[in-house]
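Trainee: sequence unknown, structure follows:
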């Protein structure tokens, strides 16, 4: 479920991907997982979520040749 800071819901879904166009602003994403076996859910505590989105304009980012970088 995706909602804004005023708790207005913009999108809701299930396991199937769905496209949602959102106006500029800050949003909250809530993900609920259910399963009969609690052990499966315990393994998902460190779940990583990937959000893919297209940028409207180019973004310049510095690149370093090593991990010892000073900004």
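Mentor: Here it is on my side, so go on. Quick caveat: nothing in here was measured; it's all calculated off a predicted structure. Residues are numbered from 1 along each chain as shown.

Trainee: when you work out contacts or count neighbours from here on, use the C-alpha atoms and nothing else.
Mentor: OK.

Trainee: mind checking what secondary structure residue 41 has?
Mentor: helix (DSSP: H, G, I helix; E, B strand; the rest coil).

Trainee: burial of it, as a residue count?
Mentor: As a burial measure, residue 41 scores 14 neighbours (other Cα atoms under 10 Å).

Trainee: how close does it sit to residue 28?
Mentor: The gap separating residue 41 from residue 28 is 22 Å, by Cα to Cα, to the nearest Å.

Trainee: okay, one more to line up with it:
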């Protein structure tokens, strides 16, 4: 399932904005990163983040897998 690309500067208002935010949220909730959504949509990180926030997404913590025990070298 691909994200509908938007050209830079395209204004999203009203129902179109709500639908696009829901589309991005569905992808984010299926373990896509904000950066991958940014690349697919053609919009900035801030724009994607803002729409995800408007859609009520619970954001994952930053970073990769955290180690529970210190590594032994």
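Mentor: The structure has been received and is ready for your questions. Just so it is clear, the structure is predicted and the values come from calculations on it, not from any experiment.

Trainee: TM-score for these two?
Mentor: With the length set by TM-score structural alignment, normalised by the length of structure 1, the two chains reach a TM-score of 0.32; 36 aligned residues with a Cα RMSD of 3.3 Å.

Trainee: list the buried ones in the longest helix anywhere in structure 2?
Mentor: If you go by DSSP state H, structure 2 has its longest helix at helix 14-29. Neighbour-count burial for helix 14-29 of structure 2 flags 20, 21, 22, 23, 24, 25, 27, 28 (criterion: 16 or more other Cα atoms under 10 Å).

Trainee: okay, these in CSV with distance to residue 45 of structure 2 next?
Mentor: Formatted as CSV, those follow (distance: Cα to Cα, whole Å):
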residue, distance to residue 45 of structure 2
20, 15
21, 13
22, 16
23, 16
24, 12
25, 14
27, 15
28, 13
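
Trainee: among those residues, which pair sits farthest apart?
Mentor: Within the buried residues of helix 14-29 of structure 2, 20 and 28 form the most distant pair, 12.3 Å apart (Cα to Cα).
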